[in-house]
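*Asks:* Please work out how this folds:
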Amino acid sequence: MSTIELAEAALKRILQDEDRLHAYAWLDEATVLAEARRLDHEHLRGPLSGHTVAIKDIFDTVDMPTACGSPIYAGRRPARDAAAVAAIRAAGGLVVGKSVTTEFAHLTPGPTRNPHNPTHTPGGSSSGSAATVAAGGASMATGTQTAGSIIRPAAFCGVVGYKPSFAMISRSGLSLFSETLDTIGGFARTVSDVALFVGVMAGRSDLMTPVSPQAPRLAVWATPDADNAEPCVVVELERVADVAASAGAAVQTLPDAAGWQALLEAQKVIMAWEGTRALAFERQVHPELLSGPLRAYLDAAALTSPETYLEALHTRQTLGAALSAAMQPFDAILTLSAQGEAPLAETGTGDPQFNRVWTLLGGPALHLPTATGPRGLPIGVQLVGNPGNDHRLLGTAAWLEAALS
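*Replies:* Okay, here's the model as predicted:
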């Protein structure tokens, strides 16, 4: 089909669900059709031709507002595209709208609901991105992760979510919360599609087609926080490990690595310290336009001492290096993505405790949807690798996806 036909079909699909899902912060038919005409007129064909893409509303877009989920920036029109968005357009991807983010990609939820049950959360902060991909509104969507904002929404909505190694994708044109942690990634419905998408944004052709190992080496580790998880996800982790072993993978249990709780706390300290500085202007000039929870978080974070912050950075370096060394012999760590099925929307966007440490380490992480839980909502597993091992992790994820299917 032509890109115009693709645009019309995508808009029809999105609008069928939008009153129920509220996945988009900005959606304009004329803008999408104009972009489709441009792609057709310029005969632009690339790796993302035929794909529709939703852009999380913290990425600058020259033809669409970027409000960052905040009334402070309602209607703000950037003068340029973020680097990741420019790469998507250059590769032939059709941008269909701005997906809902929590306020400044942090605490306060937006209006988006889970496509599988609208009384439940889609997760956060990349709420709209995960929801629209799950509902078929877009085939791909951008996301960011500071704690668990890609992996957790992917788990709750039942799609593939990928957080690549830190700084693999340029953050130019992105509203930052944490210089040390914020990482751009994406959502799709298959491992091959998410690899293609992230590879395009990163300018890494070597990642666009995952190469599966013949017999991957997997370490199963539910982490010391497993007692806080619902039984269904722990059982599913064990089932997936058994399937992998039966399909030929070398599977073993990773002994509990020392320092997990210290790394967990270090991530929280770094995120708080850097977040209150990133939003210094908004907190000082427009405090009345910040939500109560975010304002309280920033006020508390401002009390963190420089010594506490520097100690957290030191913990990240030392204990993180020890955990990375324990992971080195394996193609991937097989672990939990979230505490369980998506909780009710009224309780928030869920706890990112099973994602924080992996984000702190800066390596790649991928959620693979594998089953449904007792309430009929999606569950799955997380695969984690060491920084720079993206090609290895994506290949292992593609192998496991095929083994499970």
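
*Asks:* switch to C-alpha atoms for all contacts and neighbour counts from now on
*Replies:* Noted.

*Asks:* those helices in the stretch 151-300 of the chain, which residues are they?
*Replies:* With helices called from DSSP state H, counting those that start in this stretch, the stretch 151-300 of the chain shows them at 151-157, 191-202, 231-246, 260-278, 280-285, 292-301.

*Asks:* Looking at those, which one is packed in the most?
*Replies:* helix 151-157 (a mean of 34; mean count of other Cα atoms under 10 Å).

*Asks:* Which residues does that one contact?
*Replies:* 114-116, 121-127, 130-131, 134, 160-163, 187, 337-338, 341-342, 350, 352, 355, 365-369, 377-382 (Cα atoms under 8 Å, 6 or more residues apart in numbering).

*Asks:* Among the residues you listed, which ones are in helices?
*Replies:* Counted as lying in helices by DSSP state H, out of the contacts of helix 151-157, are Ser127, Ala130, Ala131, Ala134.

*Asks:* and the residue most central in space within the chain, what is it in contact with?
*Replies:* Closest residue to the average C-alpha location of the chain: Ile150 at 1.7 Å, with Cα atoms, centre = their mean. Residues near Ile150 by Cα under 8 Å, 6+ apart: Gly124, Ser125, Ser126, Gly143, Thr144, Gly161, Tyr162, Lys163, Gly185, Gly186, Phe187.

*Asks:* Compute the inter-axis angle for the lengthiest helix in the chain and helix 260-278.
*Replies:* Using DSSP H, we find that the single longest helix of the chain is helix 306-327. With axes from the mean of the first three to the mean of the last three Cα atoms, to 10 degrees defining the directions, helix 306-327 sits at 130 degrees from helix 260-278.

*Asks:* Which SSE is immediately downstream of helix 306-327?
*Replies:* Note on helix 306-327: by DSSP states H and E, the next helix or strand toward the C-terminus is strand 332-335.

*Asks:* Which strands and helices lie in contact with that following strand?
*Replies:* In terms of contact count using 3 or more Cα pairs under 8 Å, 6 or more residues apart in numbering; DSSP states H and E, strand 332-335 is assigned the packing partners strand 217-220, helix 231-246, strand 378-384.

*Asks:* try 6 Å
*Replies:* Here strand 332-335 touches strand 217-220, strand 378-384, going by 3 or more Cα pairs under 6 Å, 6 or more residues apart in numbering; DSSP states H and E.

*Asks:* What is the helix or strand just after that strand packed up against?
*Replies:* Later in the chain than strand 332-335, the nearest helix or strand by DSSP H and E is helix 356-361. Where contact means 3+ Cα pairs under 6 Å, 6+ apart, helix 356-361 is packed against helix 260-278.

*Asks:* Also this sequence, please, to line up against the first:
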Amino acid sequence: MEPCFLTASEAATRIRDGKLTSEALIRSCIERIEARDPQVKAWLHLDKGKAIATARELDKRPAMGALHGLPFGVKDMIDTADMPTTYNSPVFQGYRPARDAACVGVARLSGAVILGKTDTVEFASAGRRAATRNPKNLAHTPGGSSSGSGAAVGDRQVQLAFGTQTGGSHIRPASFNGIYGLKPTWGSVSREGAKQYSNMLDTIGWYGRSVDDLALVASAFRLHDVGGIAAPELSTLKVAICRSPFWSKIEPAGEKAFDIACERLKQAGVTLVELTLPAPFDGMVEAQNTIMMGEGRASFLDAALEFGDRLHQDFHDRANNKLGITPEKMIAAYDLAADCRRAFEALYVDFDVVLTPAAPGEAPEGSYNTGNHIFNAMWTLLHVPCLGIPCTTGPKGLPVGVQIVAPRFDDARLLAMAAVLAPVIDLETPHYSADA
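*Replies:* A predicted model of the protein is given here:
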């Protein structure tokens, strides 16, 4: 097997055991990118020479940390000191930040090799869409706004990549690309150096190809108790089946994936309980949109004033409050979110984890429609950790996943439960061969 097809955790073990060098791994990923990315278009910037040189240097050293020698993609609205950060915006082409974003710094100082910058929806919010296409079917979107990161990991071009989520920009692309994704608890990973859209919502996460990959990165970020909680027995788990208040938006492929996941868990001896959320949760998607657009006014005002007609109209609409969001609406949305956070976590006395859709269905056709975040927005606003798990394929042969959700700052237990739940749910994800 070519090293690019290994999971991050498999590659890390081989590097640690002296059976693989970081340089060999990076060269394999670069070969995969050269073969595939002219069609997939996941990357906006690559520095192949520097990545190889960095890997060669790492091969001379003792392990720096959990990510030693592993390649990492960075969504191009997260700053990198040695590569451009364009935000996929025409007004920032060639922009070079003075220093790395905090998350990039943690990855580098844990031994990761930053391979390059992945394409994104402009400013990870609106405006221009990424040029990236779904590697499973080039006529379809990989999702957004973490388009390039999701596609690059899904296409076996890189083992790990950063994404972000304000609505559904991280977990939804995980579903569309048939990969694993962790959106940690809001605030548990520093957002310093990442373009802000909404202070209340923005969350940095990462993609991998297994739960172990996600846990490896979580350990580098020192998420509370990661690695300190043993995986539970399946027979001891109670999983709450939550169709959410927005079930009317589910598509046949999404409903099928959800039913398959439930049936597989039931057959494995997991106890399933139905969860119907209280009435106030019906307003959470509207509240998320109010906060996102309301806080977006402040986030894009400076760019609107500086760049004028050169900036996409979407950002002028936000800066000029086209939706007419009032202070009263903002306060009501903040208050509803606070009330629902407490109410949601109180429900966990009756179960261990929530299972819920990760996306309405398969990835839409075309690149402009990056997908509906209807099954993500509420969880983002609740600030809870979410973990995307591949499940099945839809009628067009495209992946459809599910997600599991835990209370705030319970990321470690979520990962421990995912370690035993994911092998039951994820039976049909396509496995790549070396000649794929």
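
*Asks:* The longest helix of structure 1 against structure 2, how far on average?
*Replies:* Taken over the aligned residues, the distance from helix 306-327 of structure 1 to structure 2 averages 1.7 Å (mean Cα distance after the TM-score superposition for structure 1).

*Asks:* and that helix, how far out from the chain's middle?
*Replies:* 23 Å (Cα atoms, centre = their mean, to the nearest Å).

*Asks:* hmm, who's touching it?
*Replies:* Applying Cα atoms under 6 Å, 6 or more residues apart in numbering, the external contacts of helix 306-327 of structure 1 come out as Ala266, Leu361.

*Asks:* Which position in structure 2 pairs with the residue nearest to the centre of structure 1?
*Replies:* Here Ile150 of structure 1 is matched to His170 in structure 2, going by TM-score structural alignment.

*Asks:* Nearest spatial neighbour of whatever residue of structure 1 lines up with Lys48 of structure 2, chain-adjacent residues omitted?
*Replies:* Aligned against structure 1 by TM-score structural alignment, Lys48 of structure 2 finds its counterpart in Glu29. Computed as Cα to Cα, 6 or more residues apart in numbering, the closest residue to Glu29 of structure 1 that is not its neighbour in sequence is Leu11, at 7.1 Å.

*Asks:* how close does the alignment partner in structure 2 of the one you found get to Lys48 of structure 2?
*Replies:* Under the alignment by TM-score structural alignment, Leu11 of structure 1 pairs with Ile30 in structure 2. Going from Ile30 of structure 2 to Lys48 of structure 2 by Cα to Cα, to the nearest Å gives 7 Å.

*Asks:* residues near the match of Lys48 of structure 2, how many?
*Replies:* Number of residues near Glu29 of structure 1 (other Cα atoms under 10 Å) recorded here: 13.

*Asks:* and if you look at the one 10 residues further on?
*Replies:* Counted with other Cα under 10 Å, the neighbours of Leu39 of structure 1 add up to 21.

*Asks:* Quick check: which element contains it?
*Replies:* Counting by DSSP H and E, Leu39 of structure 1 is found in helix 29-41.

*Asks:* contacting residues around that helix?
*Replies:* By Cα under 6 Å, 6+ apart, the surrounding residues in contact with helix 29-41 of structure 1 are Thr3, Ile4, Val96.

*Asks:* mind listing the strands for the stretch 51-200 of structure 2?
*Replies:* Along the stretch 51-200 of structure 2, counting by DSSP state E, counting those that start in this stretch, strands occupy 71-75, 113-118, 160-165, 180-183.

*Asks:* counterpart of the second one in structure 1, which residues?
*Replies:* Read that as strand 113-118 of structure 2. Mapped onto structure 1 using TM-score structural alignment, strand 113-118 of structure 2 spans residues 94-99.

*Asks:* equivalent range in structure 2 for stretch 330-338 of structure 1?
*Replies:* Taking TM-score structural alignment, stretch 330-338 of structure 1 hits residues 351-359 over in structure 2.

*Asks:* isn't Ser110 of structure 2 right up against Gly69?
*Replies:* No. With contact defined as Cα atoms under 6 Å, Ser110 of structure 2 and Gly69 do not form a contacting pair (9.1 Å).

*Asks:* More neighbours: those two, which one.
*Replies:* Gly69 (33 against 21).

*Asks:* hang on, the earlier thing: can I get the ones in helices among the contacts of helix 151-157 of structure 1 in JSON lines with neighbour count and distance to Phe156 of structure 1?
*Replies:* JSON lines is the format used below for these (neighbours: other Cα atoms under 10 Å; distance: Cα to Cα, whole Å):
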{"residue": "Ser127", "neighbour count": "35", "distance to Phe156 of structure 1": "10"}
{"residue": "Ala130", "neighbour count": "43", "distance to Phe156 of structure 1": "9"}
{"residue": "Ala131", "neighbour count": "34", "distance to Phe156 of structure 1": "9"}
{"residue": "Ala134", "neighbour count": "25", "distance to Phe156 of structure 1": "10"}
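
*Asks:* aligned partner of Ala287 of structure 2 in structure 1?
*Replies:* Residue pairing (TM-score structural alignment): Ala287 of structure 2 is matched to Ala266 of structure 1.
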